[in-house]
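Undergrad: Show me the folded form of this:
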Amino acid sequence: MATMIRNGGTGPGARTVDGCSVDFWKQLKPGPEPDIVAAAVPAGGSILELGAGVGRITHPLLPRGYRVTAVDNSPEMLAEIRGAETVLADIEDLALDRQFDAVLMGSCLIHAPGFETRHALLATCRRHLAPDGQVLIQRHDPSWLDRAQPGFAWEADGVRNQVDAVVREDTLVRMTLRHTIGAETWTHCFTTEQIDFSDIEQALTAADLRFARFVDVRETWIVAKTA
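TA: Predicted structure coming up:
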């Protein structure tokens, strides 16, 4: 199935089908994610990174000894990655005919609207997972989607972020975020689904996976293994 994750946005530079700006993501720092991955995956392991973007997480993992295969459906994003194998593909359609010690699915993709889409994403994780491997899945902070209101703003690593608009309809949350770095501004308009842990467990089970543990104290990173 071709990806159903299609969003919009504004601002300078190329834009992906999910609404992300390549120029904006190029300026973001890695954050805590490389350390989170390193805490879960033994050094030297092979990692399939789904939705790798410009390599914000990919690049810090390489000097730690990981062998990373970076997947994205944006050629402009993948063109920024150095030192790792890159694959241009929708995650849902990916079939590399090989398996990895770890599969990394960040960017809160588990919140993509619709059970069918979540199942397709997790099925890709499962078919590329080695028998004793693990899937690392990022979810939203459980309270974030409840707290997000128009006008809410915060700063991090030189980026000013603001919620411009929020529309809630049943479990769907349509949001517009504004990001400013210096004189440049980007917006990202996207739809996400507010799901709880039981919904994630159900999606894991349907993909022949099971919850193993949380990696971080905020419980935003899940380790799943084969059922």
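Undergrad: going forward, measure contacts and count neighbours with C-alpha atoms only.
TA: Noted.
Undergrad: and the longest helix for the protein?
TA: Secondary structure of the chain read by DSSP state H shows that its longest helix is helix 115-127.
Undergrad: and that one, what other elements does it pack with?
TA: Helix 115-127 sits against helix 197-206, with contacts defined as 3 or more CA pairs under 8 Å, 6 or more residues apart in numbering; DSSP states H and E.
Undergrad: continuing past the helix it packs on, what's the next helix or strand?
TA: Downstream of helix 197-206, the next assigned helix or strand under DSSP states H and E is strand 209-214.
Undergrad: which other residues reach the next helix or strand after that next one?
TA: Next along the chain after strand 209-214, taking DSSP H and E as the criterion, comes strand 221-226. Strand 221-226 is touched from outside by 40, 126, 131-139, 204, 208-215, with contacts defined as CA atoms under 8 Å, 6 or more residues apart in numbering.
Undergrad: Also this sequence, please, to line up against the first:
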Amino acid sequence: MGSSIRFTGTGPGARTQDGCSVELYRRLPADGEAETVAAVVPAGGTVLELGSGPGRVTHALIALGYAVTAVDNSAEMLAHIRGAETMLADIEDLDLGRTFDAVLLASTLINFPEARTRAALLAACRRHVAPGGAVLIERRNPATFFALQPGPAGEEAGIRHIIDSVRHEGRLSHITLRSEAADAAWTQSYTCELIDDAQLAEALADAGLRLDRWLDPPRRWSLAVLA
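TA: You can find the predicted model right below:
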């Protein structure tokens, strides 16, 4: 599993089995994920990064002194990672037989629009976190989940993001996002589900985890521990 939701779309370069553009994600920078880990996990610790993509967060973690095992189900994504152990696997089926100081489930993977898949993601986190370790989970901000509207959606590393369309349906949002660089453009359509505090707490409990605390005021990042 290499993306938060099922992606479809167009654009140059290789695509993963779930539709992500390898080239687009290769160009995108980290967005403070490594610093979030560093706030709770001592330098030198081991980190299992689930859904690493081409390593934008992996490389930032390595630069801060962490020993990273990067997991993705795309060999094309993993080929861009340097300095980390890599594992080609679906997150849901992963069982390395060892544990880590921290397990990172970033890129809003938890917003996958299927309860069974979300449960499998959290079960993988539970299998791999060491006693006393941390599971760090990034979700879409529930307070602004349904505020998303068509129009400009920011710029990073010379790539402009534009929301072409949004359709809200119950707890789901169906989004088409266009990303434009000077030499290329990509369009990706995906669906994500609102995950509120109560739903996250219940899902964690079902997986044998519990919410320890929120790591940021918007409550996008949660820290879970063994129950």
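Undergrad: What residues of whichever helix or strand comes after the longest helix of structure 1 count as buried?
TA: Per DSSP H and E, the first helix or strand lying C-terminal to helix 115-127 of structure 1 is strand 129-138. Buried residues in strand 129-138 of structure 1, counted by 16 or more other CA atoms under 10 Å: Leu129, Ala130, Gly133, Gln134, Val135, Leu136, Ile137, Gln138.
Undergrad: what's the spacing between the first one and Gly31 of structure 1?
TA: What it means is Leu129 of structure 1. 25 Å (CA to CA, to the nearest Å).
Undergrad: Where do the helices of structure 1 begin and end?
TA: Along structure 1, the segments classed as helices by DSSP H run 22-26, 33-40, 58-61, 75-78, 115-127, 144-147, 197-206.
Undergrad: Identify the residue of structure 2 aligned to Ala39 of structure 1.
TA: The alignment partner of Ala39 of structure 1 in structure 2, by TM-score structural alignment, is Ala39.
Undergrad: Next, count neighbours for its match.
TA: For Ala39 of structure 2, the count of nearby residues is 10 (other CA atoms under 10 Å).
Undergrad: again, but for Phe145 of structure 2
TA: Phe145 of structure 2: 17 neighbours (other CA under 10 Å).
Undergrad: how about the nearest residue to it, chain neighbours excluded?
TA: Closest residue in space to Phe145 of structure 2, ignoring its immediate chain neighbours: Leu194 at 6.7 Å, by CA to CA, 6 or more residues apart in numbering.
Undergrad: so how far is Leu215 of structure 2 from that neighbour?
TA: Counting by CA to CA, the gap from Leu194 of structure 2 to Leu215 of structure 2 is 19 Å.
Undergrad: and the two? which has more neighbours close in?
TA: When Leu194 of structure 2 and Leu215 are compared for neighbours, Leu194 comes out ahead with 23 against 18, by other CA under 10 Å.
Undergrad: how about that one, what does it touch?
TA: Counted by CA under 8 Å, 6+ apart, Leu194 of structure 2 has contacts Asn111, Arg140, Pro142, Phe145, Arg171, Leu172, Ser173.
Undergrad: Please, a PyMOL command that selects the buried ones among the residues you listed?
TA: Those of the contacts of Leu194 of structure 2 that count as buried under 16+ other CA under 10 Å are selected in PyMOL with:
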select buried, resi 111+140+142+145+172+173
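Undergrad: burial count for the nearest residue to Ile110 of structure 1 once chain neighbours are set aside?
TA: Closest residue to Ile110 of structure 1 apart from its sequence neighbours, by CA to CA, 6+ apart: Arg118 at 5.9 Å. Using other CA under 10 Å, Arg118 of structure 1 has 20 other residues around it.
Undergrad: before we move on, what about Gly51 of structure 1?
TA: Counted with other CA under 10 Å, Gly51 of structure 1 comes out at 23.
Undergrad: who's in contact with it?
TA: Gly51 of structure 1 neighbours (CA under 8 Å, 6+ apart): Ala70, Val71, Asp72, Asn73, Ile91, Met105, Gly106, Ser107.
Undergrad: If any of those are buried, give me the PyMOL selection for them.
TA: Buried residues among the contacts of Gly51 of structure 1 (16+ other CA under 10 Å), as a PyMOL selection:
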select buried, resi 70+71+72+73+91+105+106
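Undergrad: can you tell me which of the contacts of Gly51 of structure 1 are in strands?
TA: Judged by DSSP state E, strands contain the following of these: Ala70, Val71, Asp72, Met105.
Undergrad: Which one of the residues you listed is nearest to Thr180 of structure 1?
TA: Nearest to Thr180 of structure 1 among those is Asp72, at 24.5 Å by CA to CA.
Undergrad: Verify the stated contact: the closest one with Ala89.
TA: Yes: using CA atoms under 8 Å, Asp72 of structure 1 is in contact with Ala89, at 5.8 Å.
Undergrad: thinking again about what came up before, turn the buried residues of strand 129-138 of structure 1 into JSON lines, including distance to Ile181 of structure 1.
TA: Below are the buried residues of strand 129-138 of structure 1 laid out as JSON lines (distance: CA to CA, whole Å):
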{"residue": "Leu129", "distance to Ile181 of structure 1": "38"}
{"residue": "Ala130", "distance to Ile181 of structure 1": "41"}
{"residue": "Gly133", "distance to Ile181 of structure 1": "38"}
{"residue": "Gln134", "distance to Ile181 of structure 1": "36"}
{"residue": "Val135", "distance to Ile181 of structure 1": "33"}
{"residue": "Leu136", "distance to Ile181 of structure 1": "30"}
{"residue": "Ile137", "distance to Ile181 of structure 1": "28"}
{"residue": "Gln138", "distance to Ile181 of structure 1": "25"}
